[in-house]
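Novice: sequence plus the predicted model coming up.
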Amino acid sequence: MIYFDLFIGFLEVGFFSFGGAYTAIPLIRDVVMAHGWLDDEMLSYMIAISESTPGPIMVNMATYVGSEKGGLLGAAIATFAVVLPAFIIILLLMVVLNHFLQNGYVKAALSGLKPCIIGIILVTGIFMIVRNCGLMPRYNIDVLTTVLTGLIALIYFGSRKVLKKGLNPIALICLSAVVGIAVYSL
């Protein structure tokens, strides 16, 4: 019975939580309290843990409650139930969007948006580099950060020349983290 309750409870949360994970907290609280799964203190701890662990808060909370009440199977059921509505909605949207993507006007509009999106991302990246390297008038120049930014850019663009493709973004992020830790921990 607990597995069915977990499934229905978190399916309800998944269907009716709009506006992000923080708006789901009251829904999760209602479901958890209605079933008596946790008390207020444990729920507060659960929220704190869910916020501090990687991943969406709503999924973390569902997994935690499911694990507490139904073990590994309960965690899997609660997690599946909370993400199922979003999965179904995305699937339906893809079917509808796929139909619209065949329209010439929609293709033209999306083609026009691509350069805008690239420009926004590029400007944001340049702004972050300029601000973090201290090149803006109100910031002092941080030579080390400037050198590290140049080094990472050199590695990225050098890999494009040597490998004929850029580094995987995850690999670049990991490399940046390792370099940052190595340099700033010394």
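Specialist: Great, that's in hand. Numbers count the residues shown, from 1 in each chain.
Novice: C-alpha only now, for contacts and for neighbours.
Specialist: Will do.
Novice: stretch 40-56: which residues count as buried?
Specialist: Neighbour-count burial for stretch 40-56 flags L43, M46, I47, S50, E51 (criterion: 16 or more other CA atoms under 10 Å).
Novice: out of those, which are inside helices?
Specialist: L43, M46, I47, S50, E51 (DSSP state H).
Novice: which residues touch the fourth one?
Specialist: Spelled out, it's S50. If you count contacts by CA atoms under 8 Å, 6 or more residues apart in numbering, S50 has them with I57, M58, N60, M61.
Novice: then this one, side by side with the first:
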Amino acid sequence: MKELISIFISFFKMGSVTFGGGYAMLPILRKECVENKKWITEEQVMDYYAVSQGLPGIIAVNVSVFIGYHRKKFLGGIAAALGCVTPCIIIISIIAAFLSNFQDNVFIKQAMTGVSICVVALILDAVLGLWKKGVKDIWGLAICLLVFILTEFSPISPILVIIGAGLTGVILKNWILTKKEVVK
């Protein structure tokens, strides 16, 4: 029970300061779950993010569930998910109750501008971290560029692009491993 409460509190803290979604959460998540708590490895975080991108729902919540499940199975996943979404529910409820008072407030608008800039920096940090862990060779670079081109300049569904990239990764890795065995 103690660890479930710890999982909830950790994800509550992260959810409280994560503006901008799952990618903005990545640096905070790495600091808390990899460095401070040592619950998972850097590679596991990247794997959870990769899988969460292809699943329906909010990436931050999906990743939280994976980490919570990794620690304490089903109840850990629930504790992490609740910890992640509870701050959002509280903040949205407060804003909704007082929205008419906030929407034209110059200080709120300026604060949100500052938060938006911060979110861009956090997402850039997440992208650089993902890049270091994911793009390891020329084939990874090629897949990355192709995915960017397809998602940015074509009408192809991102879901199909993710599935295609996964299949391409499997085919390429198997081809490379087969080629190495032949050389031996």
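Specialist: Sure, I can see it. Because the structure is predicted, anything quoted here is derived from the model rather than measured.
Novice: so what number do they get for TM-score?
Specialist: The TM-score (TM-score structural alignment, normalised by the length of structure 2) is 0.51; 101 aligned residues with a CA RMSD of 1.8 Å.
Novice: coming back round to it: and which of the buried residues of stretch 40-56 of structure 1 is nearest to L151 of structure 1?
Specialist: E51 (33.5 Å; CA to CA).
Novice: trace that closest one over to structure 2, please.
Specialist: When structure 2 is aligned by TM-score structural alignment, E51 of structure 1 is paired with Q53.
Novice: surely its match and I59 touch.
Specialist: Yes - counting by CA atoms under 8 Å, I59 is a contact partner of Q53 of structure 2 at 6.3 Å.
Novice: let's check: the centremost residue of structure 2 is which one?
Specialist: G22 (4.0 Å; CA atoms, centre = their mean).
Novice: surely it meets I59?
Specialist: Yes - using CA under 8 Å, G22 of structure 2 is in contact with I59, at 5.1 Å.
Novice: which stretches of structure 1 form helices?
Specialist: Counting by DSSP H, the helices of structure 1 are 2-16, 21-35, 40-52, 57-100, 104-132, 143-163, 169-184.
Novice: how about the ones in helices among the buried residues of stretch 40-56 of structure 1 in JSON lines, adding distance to K161 of structure 1?
Specialist: Putting those into JSON lines (distance: CA to CA, whole Å) gives the following:
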{"residue": "L43", "distance to K161 of structure 1": "52"}
{"residue": "M46", "distance to K161 of structure 1": "48"}
{"residue": "I47", "distance to K161 of structure 1": "47"}
{"residue": "S50", "distance to K161 of structure 1": "42"}
{"residue": "E51", "distance to K161 of structure 1": "41"}
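Novice: host element of T113 of structure 2?
Specialist: helix 106-134 (DSSP states H and E).
Novice: buried sites along that helix?
Specialist: Applying a neighbour-count criterion of 16+ other CA under 10 Å, one finds V119, L122, I123, D125, A126, G129, L130, G134 buried in helix 106-134 of structure 2.
Novice: ok, back up a step: roughly how far does the match of E51 of structure 1 sit from L4 of structure 2?
Specialist: Separation of Q53 of structure 2 from L4 of structure 2 (CA to CA, to the nearest Å) stands at 25 Å.
Novice: what of F19 of structure 2?
Specialist: Distance from F19 of structure 2 to L4 of structure 2, by CA to CA: 24 Å.
Novice: what do you get for I163 of structure 2?
Specialist: 34 Å.
Novice: okay, these two: which has more neighbours?
Specialist: Set I163 of structure 2 next to L4 and count neighbours by other CA atoms under 10 Å: L4 wins out with 18 against 12.
Novice: right, I'll call it a day here.
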